[in-house]
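1. Dropping the sequence and predicted coords here.
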Amino acid sequence: MTALALIAEDDHDIADILRAYLEREGLRTVHAADGRAALDLHLALKPDIVLLDVSMPRMDGWQVLSALRQASATPVIMVTALDQDIDKLQALRIGADDYVVKPFNPVEVVARVKAVLRRSGAAGGGGVLRVGPLEIDTEAHMALVRSGQHDGQDVRQLALTLTEFRLLVHMARTPARVFTRGDLVDACLPGADALDRTVDSHISKLRRKLEEAGAPGMPAGVRGVGYRLVARA
């Protein structure tokens, strides 16, 4: 089944344009006209990607993005008239995957959607991320490490906490990107854990589990900055 895109946009004309161009490229779409409806549809339908406006009734895009990041790793592209650098930085800090400013070229938006879906492993409707020996099924909430040759391959499933799984998925979507502790707190840790120093503890436990399963050196620390999943692109 082809990928499903959730369009969270209160302007019906803009939503219709996005729907038409995405469906022309073979994607399925669903529309939410306010933030609360967007969260409800996300919970019910589990879309592969969300196109999210900021200025919406009931819940704005920032609130929706924050809620999504506490509950899932679904890729999100912000599509908004807010064009200041501070808005873009806030979106990326909370956990958006891309940022498109209105007025936009719908062909470019479709291209960005496809690029994000490729990175997330959901272009064909699946939710599997692969980075080196690591394989993560975001829908089944399962992570595996595959080592050795195909004929004698050793497959080990990781026993991860919810926070460890969120951290792993978030970094796996852009494995060469360096994430600050603040990035990881905002994207992966609920409010009670929202202290930068707690990230080090979670990453340390995650790294130990990956090493024991046959994937040493993941995630890699970047001195004075934070972490990335792989040492090199």
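-> Received the coordinates, thanks. Keep in mind that what you see is a predicted model, and the values were worked out from it rather than measured.
2. rest of the way, CA atoms for contacts and neighbours
-> OK.
3. Distance check, Lys209 against Val155.
-> Here Lys209 is placed at a distance of 14 Å from Val155 (Cα to Cα, to the nearest Å).
4. where along the protein do the helices fall?
-> Ranges of helices in the chain, per DSSP state H, are 12-24, 35-45, 61-71, 85-94, 106-120, 162-173, 181-188, 196-213.
5. same for the first one, what does it pack against?
-> It refers to helix 12-24. Contacts defined by 3 or more Cα pairs under 8 Å, 6 or more residues apart in numbering; DSSP states H and E place helix 12-24 against strand 4-8, strand 28-32, helix 106-120.
6. Select, out of these, the one closest to His170.
-> Distance to His170, taken as Cα to Cα, is lowest for helix 106-120 among these, at 9.6 Å.
7. Excluding its own residues, what touches stretch 54-67? List them.
-> Here stretch 54-67 makes contact (Cα atoms under 8 Å, 6 or more residues apart in numbering) with 9-10, 33-36, 38-39, 52-53, 76, 78-80, 91, 94-96, 186-187.
8. For that stretch, what is the distance to the chain centroid?
-> The chain centre lies 17 Å from the centre of stretch 54-67; the measure is Cα atoms, centre = their mean, to the nearest Å.
9. Then stretch 44-55?
-> Distance, centroid of stretch 44-55 to centroid of chain: 11 Å (Cα atoms, centre = their mean).
10. this is the comparison structure:
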Amino acid sequence: MRPIAVLPSTAGHATAQMVFQVLIQQRLEYDVLSTAEFTRAQRANRASLVVALVRGLDIPAIELVRSLREQLVPTFLVAEELSETDEVTLLHSGVYDVVRASASPQLIGARLRTMFHHVHEGEPTRTPYQFANVTVRPDHHEVHVDDNVVPVTRTEFRLLVLLAQQPDQVVSKDVLAELLGDSRRMAPHAVESHVSRLRNKITAAGGPRLIESVRGVGYRLKANGNGNQPMVGSSSSPTVPHAER
């Protein structure tokens, strides 16, 4: 059994095809099963998480969510018709995450990838990310350049992990604004500010310019660490406490 089971449930063909393409782009292995097939599978052989595709918050969707919750299966729900109230209801019902089918494939992929790391690998990966002389430690919420800790804010750290999870792939400002906002969407200029401060802190500590701007689209983390090198004599950004956003 592959780590992800896709249950098309009541969603249409177009939604299913879109989700399959997202999973392929994210290089996440999956099996397509009916709800009955998934339920009949022995617990030891089941996928670690389910991507359920539904029309909206109707009786079949509610019954599906209840069944998966009873089986203690982490569920990512893609709904074709979803109001904000419906989204809140589903999240309170035990769904791990829920997203509208009309969202961009990039946003759906980023949220799926984040869930995969949390569920399948235990945390947003316990293994540190290594890029040139920069080490990102999700287990300790720390960023190191060589042996020195770089003081980053909580939002800057989350930004770096999101980019590190998809190295060499462009992540749009819209996706970052959606994922970094706590209770509401972050403004695009705020994303730019966080990226700029994070870059400055890493380069000032002796690291490379890891995060590359892609004009008019978003940002990309260079996996080989060979982005534009920091300018000699660049000044360090002021230390910011971890608790600050």
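-> Happy to help now that I have it. This one's a predicted model, so the numbers in the text were calculated from it and none came from an experiment.
11. So for Lys209 and Val155 of structure 1, which sits in the more crowded spot?
-> Under the neighbour definition other Cα atoms under 10 Å, Lys209 of structure 1 and Val155 were set side by side, and Lys209 has more, 19 against 16.
12. What's that one aligned with over in structure 2?
-> Using TM-score structural alignment as the criterion, Lys209 of structure 1 maps onto Lys201 of structure 2.
13. In terms of helix, strand or coil, where does Thr15 of structure 2 fall?
-> Thr15 of structure 2 carries the three-state label helix when classified by DSSP: H, G, I helix; E, B strand; the rest coil.
14. Can you tell me the number of residues neighbouring it?
-> As a burial measure, Thr15 of structure 2 scores 18 neighbours (other Cα under 10 Å).
15. For it, which non-adjacent residue is spatially closest?
-> Ala101 (6.5 Å; Cα to Cα, 6 or more residues apart in numbering).
16. Over to Arg28 of structure 1?
-> By the measure of Cα to Cα, 6+ apart, the closest residue to Arg28 of structure 1 outside its immediate chain neighbours is Leu4, 4.6 Å from it.
17. That neighbour contacts His31, doesn't it?
-> No: contact criterion Cα atoms under 8 Å: Leu4 of structure 1 and His31 do not qualify, at 10.8 Å.
18. The residue nearest the centre of structure 2: what's it in contact with?
-> In structure 2, the centroid-proximal residue (Cα atoms, centre = their mean) is Thr114; its distance is 3.3 Å. Applying Cα under 8 Å, 6+ apart, we find Thr114 of structure 2 in contact with Pro124, Leu162.
19. Please repeat the previous calculation with a cut-off of 7 Å.
-> Listed by Cα atoms under 7 Å, 6 or more residues apart in numbering, the contact set of Thr114 of structure 2 reads Pro124.
20. picking that back up, and for the residue nearest to Arg28 of structure 1, the neighbour number?
-> Quick note: Leu4 of structure 1 (other Cα under 10 Å) scores 23 neighbours.
21. how close does it get to Ala172 of structure 1?
-> From Leu4 of structure 1 to Ala172 of structure 1 the distance is 21 Å (Cα to Cα).
22. Also Ala33 of structure 1?
-> Counting by Cα to Cα, the separation of Ala33 of structure 1 from Ala172 of structure 1 is 31 Å.
23. cool, Arg28 of structure 1 as well?
-> Shown here: Arg28 of structure 1 relative to Ala172 of structure 1, a distance of 25 Å by Cα to Cα.
24. So between those two, which is more surrounded?
-> Taking other Cα under 10 Å, Arg28 of structure 1 and Ala172 do not tie; Ala172 has more neighbours (23 against 18).
25. what sits against whatever residue of structure 2 lines up with that one?
-> Under the alignment (TM-score structural alignment), Ala172 of structure 1 pairs with Ala164 in structure 2. Applying Cα under 7 Å, 6+ apart, we find Ala164 of structure 2 in contact with Leu221.
26. Okay, Ala164 of structure 2 and Asn45 of structure 2: tell me how far apart.
-> Distance, Ala164 of structure 2 to Asn45 of structure 2, by Cα to Cα: 30 Å.
27. Gly181 of structure 2 now?
-> 36 Å.
28. higher neighbour count, these two?
-> Between Gly181 of structure 2 and Asn45, counted using other Cα under 10 Å, Gly181 has the larger neighbour count: 14 against 11.
29. how about the counterpart of the more buried one in structure 1, what does it touch?
-> Alignment note (TM-score structural alignment): Gly181 of structure 2 maps to Leu189 of structure 1. Listed by Cα under 7 Å, 6+ apart, the contact partners of Leu189 of structure 1 are Gln70, Thr163.
30. now do Phe131 of structure 2
-> Phe131 of structure 2 sits next to Ala223, Asn224, Gly225 when contact means Cα under 7 Å, 6+ apart.
31. Not counting residues beside it along the chain, what's closest to the first one?
-> Think Ala223 of structure 2. Nearest non-adjacent residue to Ala223 of structure 2, counting by Cα to Cα, 6+ apart: Pro167, 5.3 Å away.
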